[in-house]
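Asker: Sharing a model prediction with you, sequence too.
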Amino acid sequence: MKPISLFMSFLVAIVLATSYNIDAFTRNDFPEDFLFGAATSAYQWEGAADEEGRSPSVWDTTSHCYNESIGGDIACDGYNKYKEDVKLMADMGLEAFRFSISWSRLIPNGRGLINPKGLLFYKNLIKELRSHGIEPHVTLYHYDLPQSLEDEYGGWINRKIIEDFTAFADVCFREFGEDVKLWTTINEATIFAIAFYGQGRRFGHCTPPTNCSAGSSCMETYIAGHNILLAHASVSNLYKLKYKSKQRGSIGLSMFALGLSPYTNSKEDETATQRAKAFLFGWMLKPLVFGDYPDEMKRTLGSRLPVFSEEESEKVKGSADFIGIVHYITVYVTNRPSPSIFPSNTNEAFFADIGAYIISAGTSSPFDATPWGLEDVLEYLKQSYNNPPIYILENGRAMKHDSMLQDTPRVEYIQAYIGAVLNAIKNGSDTRGYFVWSMLDLYEIDGGYKLSYGMYYVNFSEPGLERSPKLSASWYTGFLNGTIDVASQDITTQLQSNFSGSSSL
């Protein structure tokens, strides 16, 4: 890659010196075993959709339908360019890399025979990461259910998914577990169930819009959520019984975590915020920590909320060694009718169940940096759910892809949120890692190739898909290498001395 110019280094310095009034901090202010990394997912990064034995997933099916594009057929071609990308990670000083395993690449029919070429790819990727001192953090399911299982029984609304997902996880633990110590079972469990089953807008399963009295739309959100918890618990139990004593890894569940704050100091808005927290946090966390759903959900949903048997409750309770947090934005919650920040096709039934309205906390955009919101989330989890170990598996700033290399808002965003994480740790939060979404420009769920979160620019218009470092890559490298003292007065000198003439990025 080409060296980062003095001009880019100077730009980063100016941004950091003037944008946020925060206390100075460095990488060394965090615990020594704290992991800083970056993230991708299989469908969004790998490409090679029909190569070497991979079969279609539900994401292949719907990406072509909804985005009227090639979807993730090629994406970043990480399948063929993984060595190049791992080299970029190593040059940055990345300590960990979060990625997912494509179920339909490893086991093309969803169950049964393993695809040897898919198996070899993941073994080689993990080996490459390890050889560069980068900790692999593996997500087993990132929305890409084999289409064959969706066609057979409807995916996550059918309990058959528990057995099939556990068998898939068993293969992953057996084949990769010696080198993988951090496993996330299911990505963004809450938003996955809300948006992709109740809403029926993505990933292969579509429920026609309907009202709660007549149809299944508002039922399937909670059925899918229930099966997600049972499948996670089944996989966790398998790992602890069969693999943990030898492999000594940890199993967690990931959830989408909006920052939630009352819009006013009125009692009504405070009550609405507590209901929102019960549905958006307690729905998954209370079973994982205490063994059952929140009382607010039981009262509101009645028979629409599945019930845990005593045996299921015991299996789910304590089944997460850590909680994976995906956080991008903070919102205000109000009891009064207000314009929602979410698109009109969002799961209206779910938010009607909450009985609250969600509005933006950003001054001009939902993507405005509101790092206090993440700090509040971590404090809330500490106080309400026994301070669980936490990895922030995704956090980042969307920008137009054509913004190219000068992503100064992303630099400001990442800096501010890392500072918020440090504050939370100082206040007692057991947060153990932070992953920027994303390592490089990807095929995105909303926005396709028009929006990106990457620290590396990918030129999707040319066959080689060349990677180029953005300002955010420059900043993160300096931070990880301990050469940037955030908010320091001599940051310009620091960056110039580090990146002037550098060939590492």
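Answerer: The structure has been received and is ready for your questions. Numbers count the residues shown, from 1 in each chain.
Asker: C-alpha only now, for contacts and for neighbours.
Answerer: Fine.
Asker: how about the helices of the stretch 1-150 of the chain, start to end?
Answerer: 6-18, 42-45, 58-67, 78-92, 103-106, 116-131, 147-153 (DSSP state H, counting those that start in this stretch).
Asker: and of those, who's closest to residue 357?
Answerer: Set against residue 357 and scored by C-alpha to C-alpha, the helices of the stretch 1-150 of the chain come closest in helix 58-67, at 26.9 Å.
Asker: Could you pull out the buried residues of that closest one?
Answerer: 58-60, 62-63 (16 or more other C-alpha atoms under 10 Å).
Asker: now what about that helix, what contacts it?
Answerer: For helix 58-67, the external contacting residues (C-alpha atoms under 8 Å, 6 or more residues apart in numbering) are 43, 49, 69-73, 143-147, 150, 202-205, 448.
Asker: and of the helices of the stretch 1-150 of the chain, who's closest to residue 176?
Answerer: Of all these, helix 116-131 sits nearest to residue 176, with 6.8 Å by C-alpha to C-alpha.
Asker: For the closest one, enumerate the helices and strands it packs against.
Answerer: helix 78-92, helix 103-106, strand 135-141, helix 160-176 (3 or more C-alpha pairs under 8 Å, 6 or more residues apart in numbering; DSSP states H and E).
Asker: Pasting the second one now:
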Amino acid sequence: MKHFYLFSIILAIVLVTSYIDAFTRTDFPEDFLFGAATSAYQWEGAVDEDGRTPSVWDTSSHCHNGSNGDIACDGYHKYKEDVKLMANMGLEAFRFSISWTRLIPNGRGPINPKGLLFYKNLIKELRSHGIEPHVTLYHYDLPQSLEDEYGGWINRKIIEDFTGFADVCFREFGDDVKLWTTINEATIFAFAFYGEGIKFGHCSPTKYINCSTGNSCMETYIAGHNMLLAHASASSLYKLKYKSKQRGSIGLSIFALGLSPYTNSKDDEIATERAKAFLFGWMLKPLVYGDYPDEMKRILGSRLPVFSEEESEQVKGSSDFVGIIHYTTVYVTNRPAPYIFPSSTNKGFFTDMGAYIISAGNSSSFEFDATPWGLEGILEHLKQSYNNPPIYILENGTPMKHDSMLQDTPRVEYIQAYIGAMLNAIKNGSDMRGYFVWSLIDLYEITVGYTTSFGMYYVNFSDPGRKRSPKLSAFWYSGFLKGTIDVAKDITQLQSNFSAGSSSL
């Protein structure tokens, strides 16, 4: 097994180098969108300004006595500056989320006029610079009032409240927004926050985790079920009430690890297929075929909720596209092995899956090793198994320790490799529509706060003005989009120009 693992690492290195062949922006379809991404709580700050009320993210961040998003990047006040950075880079699209409690402070009921104005102004600013807004409705910031009232995503009441929130967004912003994602990475949201108890979810009490509420073996799948129903409800509303006039598209996003057998044994191959059913099919099979994978139904039995005939029909076909959140690839084995997920003291979901997850890269590194062959594998699997749906890569990037180092060469190499992999997938017939780097600028991150970051712009969080400074990755991405650099060449020259201060966006 050790020899096989060593061979896999060598193969990964060889495959990464194969993505450095020449490609340009013009090799991609003309209507393909290249952009960057953020989310409301991680970017906006201004958590108690102009009528915004707490979400579960606010509550959790303050309960843990760690860093928080009270100020974050101060995007609420600096959005015009950030849009100018995007325009200078040549970004074609920007993905951001709506803070539910900034727009509707009580979760339902009256709209906050100042919150409404902020998002209208942001969208107008993007449009005026030729940047397509891609809006995520829900990026984990559930109104605390709804969590207190009925427990959030484990209660079917969330379906009506989420649909009401979506209705306001469609009505107020839909004339200028053509791309909507309902729920961010619904898979990991369900199993990490309602099974593992990360940050602002629920979990079962164990000797390792002190949870006051939760039932991991049930709530993971109840929350996931309600997310699918809420997505389908919002999608149905959009298509019935707004789509004919606004002509937009609506989709759901999932967290998608690249999955590869740890050995060439039959057991590991079967375990990998089970992992695909749980990590991909859990959400995608209902969206495409109207029901959960047979493997999940067999393993989970009565713990897996059941769609009524009407619900099945509503969920089926409710996504115009699939949003993919992808960062890295893992190996899958049928035998006990170390987990990739650091919060895995409660392993319920993975025990159900009957597969063990091993990192394909250097787990001691701050960065994700580039494994672009894993992304190609995901895209090929979705093409073959789910009728080749339109796909946006909504997040892709690598973290590095947050400091003043602007020469983020590993990030440049990472992004370059994945863009090359994506082009290969397009040539092989995948219906790719867009790619978003996570993230535009350094953000407040869910589990690490401000210690590591993904941004193409450095943010000085010690500076009250939150000064932004471009990293090497910003110059590279801009040069790729504008066609001013040769991506086939070594980046040494770009580094030299960057160090000399002679490069400009």
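Answerer: Sure thing, it's come through. All values derive from a computational prediction rather than experimental measurement.
Asker: Can you give the structural similarity as a TM-score?
Answerer: Laid over one another, the chains give 0.92 as their TM-score (TM-score structural alignment, normalised by the length of the first structure), with 483 aligned residues with a C-alpha RMSD of 2.1 Å.
Asker: ok so, going back, residue 31 of the first structure: which of the helices of the stretch 1-150 of the first structure is closest?
Answerer: Proximity to residue 31 of the first structure (C-alpha to C-alpha) singles out helix 78-92 among the helices of the stretch 1-150 of the first structure, at 19.4 Å.
Asker: I'd like to know which part of the second structure the closest one is aligned with, by residue numbers.
Answerer: Alignment note (TM-score structural alignment): helix 78-92 of the first structure is matched to residues 75-89 of the second structure.
Asker: Give me the mean distance between the matching stretch and the first structure.
Answerer: Stretch 75-89 of the second structure differs from its equivalent in the first structure by a mean of 0.2 Å after superposition (mean C-alpha distance after the TM-score superposition for the first structure).
Asker: So residue 324 of the first structure is in contact with residue 257, correct?
Answerer: No: in this structure residue 324 of the first structure lies outside contact range of residue 257 using C-alpha atoms under 8 Å: 9.4 Å.
Asker: Dump the helices of the stretch 1-150 of the first structure into a markdown table; add distance to residue 415 of the first structure as well.
Answerer: Listed next are the helices of the stretch 1-150 of the first structure as a markdown table, based on distance: least, C-alpha to C-alpha, whole Å:
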| stretch | distance to residue 415 of the first structure |
| --- | --- |
| helix 6-18 | 8 |
| helix 42-45 | 25 |
| helix 58-67 | 32 |
| helix 78-92 | 16 |
| helix 103-106 | 34 |
| helix 116-131 | 25 |
| helix 147-153 | 40 |
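Asker: Which one, of those, ends up nearest to residue 406 of the first structure?
Answerer: Of all these, helix 6-18 comes closest under C-alpha to C-alpha, at 7.9 Å.
Asker: Can you give the distance from the closest one to the centre of its chain?
Answerer: Centroid separation for helix 6-18 of the first structure versus its chain: 29 Å, with C-alpha atoms, centre = their mean, to the nearest Å.
Asker: tell me what it is packed against?
Answerer: Against helix 6-18 of the first structure (3+ C-alpha pairs under 8 Å, 6+ apart) you get helix 408-426, helix 471-480, helix 491-499.
Asker: what's the angle from that helix to helix 491-499?
Answerer: Relative orientation of helix 6-18 of the first structure and helix 491-499, computed by axes from the mean of the first three to the mean of the last three C-alpha atoms, to 10 degrees: 150 degrees.
Asker: how big's the offset between the longest helix along the second structure and the first structure?
Answerer: In the second structure, assigned by DSSP state H, the helix with the most residues is helix 216-241. When the first structure is superposed, helix 216-241 of the second structure averages 0.3 Å from its matched positions, counting by mean C-alpha distance after the TM-score superposition for the first structure.
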